[in-house]
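# model this:
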Amino acid sequence: MSSWEGVNELVAVVETGSFTRAARRLGVSTAQVSRQVSALESRLATKLLYRTTRRVSVTEAGQVYYQQCRQILDALEEAERSMTDRQGVPRGRLRLTAPVTYGETTIAPLVNDFVSQFPELEVEMRLTNQKLDLVADGYDLAIRLGKLEDSSMIARRLASRSLYVCASPAYLSAHGTPHALSELDHHNCLLGNLDYWRFQDNGKPRNIRVKGSLRCDSGRVLMDAALKGIGIVQLPDYYVQPALDSGDLIPLLAHYREDDDGIWAVYPHNRHLSPKVRLLLDFFSASLGRS
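You can find the predicted model right below:
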C-alpha cells in the first residue's frame, strides 16, 4: 500500500489550495500532510507543488498526476458507494453546491433535515453564485436557478420561481406608480448584476434597460433598499414574498410579469447517480413542492 501514501494528501492540497485546509479536511496535522506530499515527490522524483510562504500552486506534472489520482479515487468511492447502497442506508460523501441566498434560506435547511435522517452521510456543501465545473471539482450535483444554458448536464426541475417588480408604499406615494414599461424610465430602479429587467409583453419575452442610484450583487441589499423607499426592485419570490404578503412591498406591472422559470438540480451526464443522490433529489422535490 506504500504506493498510495501521499495521494490523498496531494489531492486534498490541490483541491483546497492549502496544506492547512487539506489537513483539516483529512483530520490530520499540517506537518503530516507536508511530510506525505514530500515523500510522494521523492518517490516519483518529480516536483508536484510549488510552495511559498503565502500560497501553494500545482506544477504541470502535479496537475497531470492529480487528475489521474482524482479519477482513481472517484472510482474507489464509486465502488464503495455500490457496496453501501446495497445495504439500503445512505452513507459516505455527498458534495453539492447552490447559490448563496437560496442556498442559505432554502437548500441548506433541507440538507440539514436530510442529514438528520441519515447521520452516516458526510455532506460537503458550497454556497456560491459562481457556476462551478461539477466534473472538474468533483460535485455530485448543483442547484441552479432560472434558465439553463449548459446542455452537457442532466437537469431535474425541482420547483418554480417568480420574478416580481415591487416597491414600498412610501416610494410609490412620493414618486407615483408605474403602469407601463415605458414609465420605468422615470423611476429609480435598483440594479443587480444586469442592466435590464425581464418582462413578458404580448406573450413574448422582453428585456427593458433600467437605471437607478444603487447597484449591488446582493438581493438582500436591494430588498432592504426597496423596503426603505429608495427605489423599485425586481427580485425572485424567495426574497420578496414575505414583504409582499405583509404589504411592506407592493407588486407592480403584474400584467407584464414573465412566466415562472425553474429551480433545477443538475448533475453530469456521465456520472452514475447513486441512490443517496437520487434520494436527496426526491427529498428536495417533495419538500419544495409542498412549499
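
# C-alpha only now, for contacts and for neighbours.
Fine.

# can you map out the strands along this structure?
49-51, 56-58, 92-98, 121-127, 141-145, 153-161, 163-167, 189-190, 196-201, 204-209, 232-236, 250-252, 261-268 (DSSP state E).

# Turn those into CSV, columns for distance to Ser274 and mean neighbour count.
Listed next are those as CSV, based on distance: least, CA to CA, whole Å; neighbours: other CA atoms under 10 Å:
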stretch, distance to Ser274, mean neighbour count
strand 49-51, 33, 14
strand 56-58, 31, 17
strand 92-98, 10, 20
strand 121-127, 13, 16
strand 141-145, 11, 22
strand 153-161, 14, 17
strand 163-167, 34, 24
strand 189-190, 43, 25
strand 196-201, 37, 17
strand 204-209, 38, 13
strand 232-236, 32, 24
strand 250-252, 42, 19
strand 261-268, 11, 20
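
# Can you lay out those as a markdown table showing distance to Thr20?
Formatted as a markdown table, the strands of the chain follow (distance: least, CA to CA, whole Å):
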| stretch | distance to Thr20 |
| --- | --- |
| strand 49-51 | 13 |
| strand 56-58 | 11 |
| strand 92-98 | 21 |
| strand 121-127 | 18 |
| strand 141-145 | 26 |
| strand 153-161 | 33 |
| strand 163-167 | 42 |
| strand 189-190 | 41 |
| strand 196-201 | 43 |
| strand 204-209 | 46 |
| strand 232-236 | 39 |
| strand 250-252 | 49 |
| strand 261-268 | 30 |
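
# I have a second one here; can you model it like the first so I can compare?
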Amino acid sequence: MELGSITAGGRDLRLTPAGASNRIKELEAKFGARLLNRTTRTLTPTEIGQVLYENARRVISALEETEAVVASYSGTPQGVIRVVAPLGLGRRLVAPLVPRFCKANPEVQVRLRLTDRNVNIVEDGIDVAFFLGQPADSALVWRKIADSPRVLVAAPSYLAERGTPRSPDDLREHNCLLLRFPRSPEYYWVLETPEGPRRMLVAGDFDADDGDVLTAWALDGAGIANRPRYEVAEALAEGRLVELLPGTPPVTAQFGALMPHRPVQDPKVRLFVDFAARELRSAF
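This is a model prediction of the structure:
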C-alpha cells in the first residue's frame, strides 16, 4: 500500500516478489475477500483492503509506541528504523552512516529509501526523513543539523560559449538546469540580494528529477546549475566548475531531520538522529 507495488513492498520486507504475492493471497484467503485490485501498471486497494490497511496501520503504530516504552526502560534500542533521504545526499552522506550505526547497535535494523520526490512521512510510516531546503511549517518534528550553502555553477566551456552572467537578471538568457518532477509548477530560484531574497523565474532546455544528473550536466558544459556547495566543492577547487554571482548566491538551505509527532519518542530513532547529527554536521 505504501510503496505502490507488491514487488517494492516485498523488497522492503526482504521478500521475493513471489513470497510477497503469496502473503497477499494468504491474507485474502483468511478474510475471504479480494484486498487489492492488480493490473500490470497499478495496484489499488478494494474497499475491504483499505479498511484492513487503515486498521492494521493503527495496530502497528500502537505496537511501535509500546516497543518505544519498553526500550526506554530496558536501555537497549531494538527494532526497525525507516529512513528516507534525498538521492545525492543519501548516497554521499547518509548511506555510509548506516553500517556504522548498526554495528554499534546490533539490535536495530535500518531500512533506507533514497528519493528526491516528496514523501508523506506519516502515511508512509517513515521514522526519519532527512531534508535539505527550507522546511515549511508542519505538524512534523524538525531537528536542524546544519546550514547548507548553495551555489550557482557552470563549466568553463559553457561560459566561453554563452558568456558569464553578471547579474541575476542575466540568468533569463541562460540555460538553467532544473530539478523538477512531472506536474511541477513553474520553476524558480531564490537568490540573496542586498534588498533581501529575490525569486527568479528561470528556464532551461531540459530538466531532471535527480540532482546528481544536474551536476553531471553542468560539468559537461550543458548549463547553469543551482547545487549545494558541498556537492560541487571539489569541482570548484579543481576549476572544472566556476562559481557564478557570488554576491547574490542562492538562499542557504537547512539540512536536518523530519520526524512524526508521537506520544512517546522512540529511543532508537532519537539515537539514530543524534548519531547522524554528530557525524554529518561537519560535512557542510
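
# returning to that earlier point: wait, which of the strands of structure 1 is closest to Ala79 of structure 1?
strand 92-98 (11.5 Å; CA to CA).

# Pro260 of structure 2: what's it in contact with?
By CA atoms under 8 Å, 6 or more residues apart in numbering, the contact set of Pro260 of structure 2 is Ile121, Val122, Ile126, Asp127, Val128, Ala139, Leu140, Val141.

# residues in structure 1 aligned with stretch 214-223 of structure 2?
The alignment of stretch 214-223 of structure 2 onto structure 1 (TM-score structural alignment) covers residues 222-231.

# In space, what's closest to Leu236 of structure 2 - neighbours in sequence excluded?
Of all residues beyond its chain neighbours, the one nearest Leu236 of structure 2 is Val242 (5.9 Å), with distances taken as CA to CA, 6 or more residues apart in numbering.

# contacting residues for Leu191 of structure 2?
Pro168, Pro197, Arg198, Arg199, Met200, Thr248, Pro249, Pro250, Val251.

# any idea how far the alignment partner in structure 1 of it lies from His187 of structure 1?
Aligned counterpart of Leu191 of structure 2 in structure 1: Phe199 (TM-score structural alignment). For Phe199 of structure 1, the distance to His187 of structure 1 equals 17 Å [CA to CA, to the nearest Å].

# Need the residue closest to the centroid of structure 1.
Ala98 (2.1 Å; CA atoms, centre = their mean).

# Distance of that residue relative to Asn188 of structure 1?
From Ala98 of structure 1 to Asn188 of structure 1 the distance is 31 Å (CA to CA).

# Against Glu183 of structure 1, how distant is Lys211 of structure 1?
12 Å.

# Name the residue in these two with the higher neighbour count.
Lys211 (16 against 10; other CA atoms under 10 Å).

# re earlier: how about the residue nearest to Leu236 of structure 2, what's its partner in structure 1?
In structure 1, Val242 of structure 2 lands on Ile250 (TM-score structural alignment).

# What of Gln265 of structure 2?
Per TM-score structural alignment, Gln265 of structure 2 is aligned with Leu273.

# and its match, how many residues sit next to it?
That count, for Leu273 of structure 1 with other CA under 10 Å as the rule, works out to 14.

# Repeat that for Ser138 of structure 2.
Ser138 of structure 2: 9 neighbours (other CA under 10 Å).

# Ser160 of structure 1: what's its closest spatial neighbour, skipping adjacent residues?
Nearest non-adjacent residue to Ser160 of structure 1 (CA to CA, 6+ apart): Gly262, at 4.5 Å.

# For the counterpart of that neighbour in structure 2, give me its contacts.
Aligning on TM-score structural alignment places Gly262 of structure 1 opposite Gln254 in structure 2. Residues near Gln254 of structure 2 by CA under 8 Å, 6+ apart: Phe131, Leu132, Gly133, Gln134, Pro135, Lys144, Ile145, Ala146, Asp147, Ser148.

# got the residue ranges for the helices in the stretch 1-150 of structure 1?
Applying DSSP state H, counting those that start in this stretch to the stretch 1-150 of structure 1 gives helices spanning 7-16, 19-26, 30-44, 60-86, 100-102, 108-117, 134-137.

# So which bits of the last one are buried?
Meaning helix 134-137 of structure 1. By 16 or more other CA atoms under 10 Å, the buried positions in helix 134-137 of structure 1 come out as Leu134.

# tell me, that helix lands on which residues of structure 2?
Using TM-score structural alignment, helix 134-137 of structure 1 pairs with 121-124 in structure 2.
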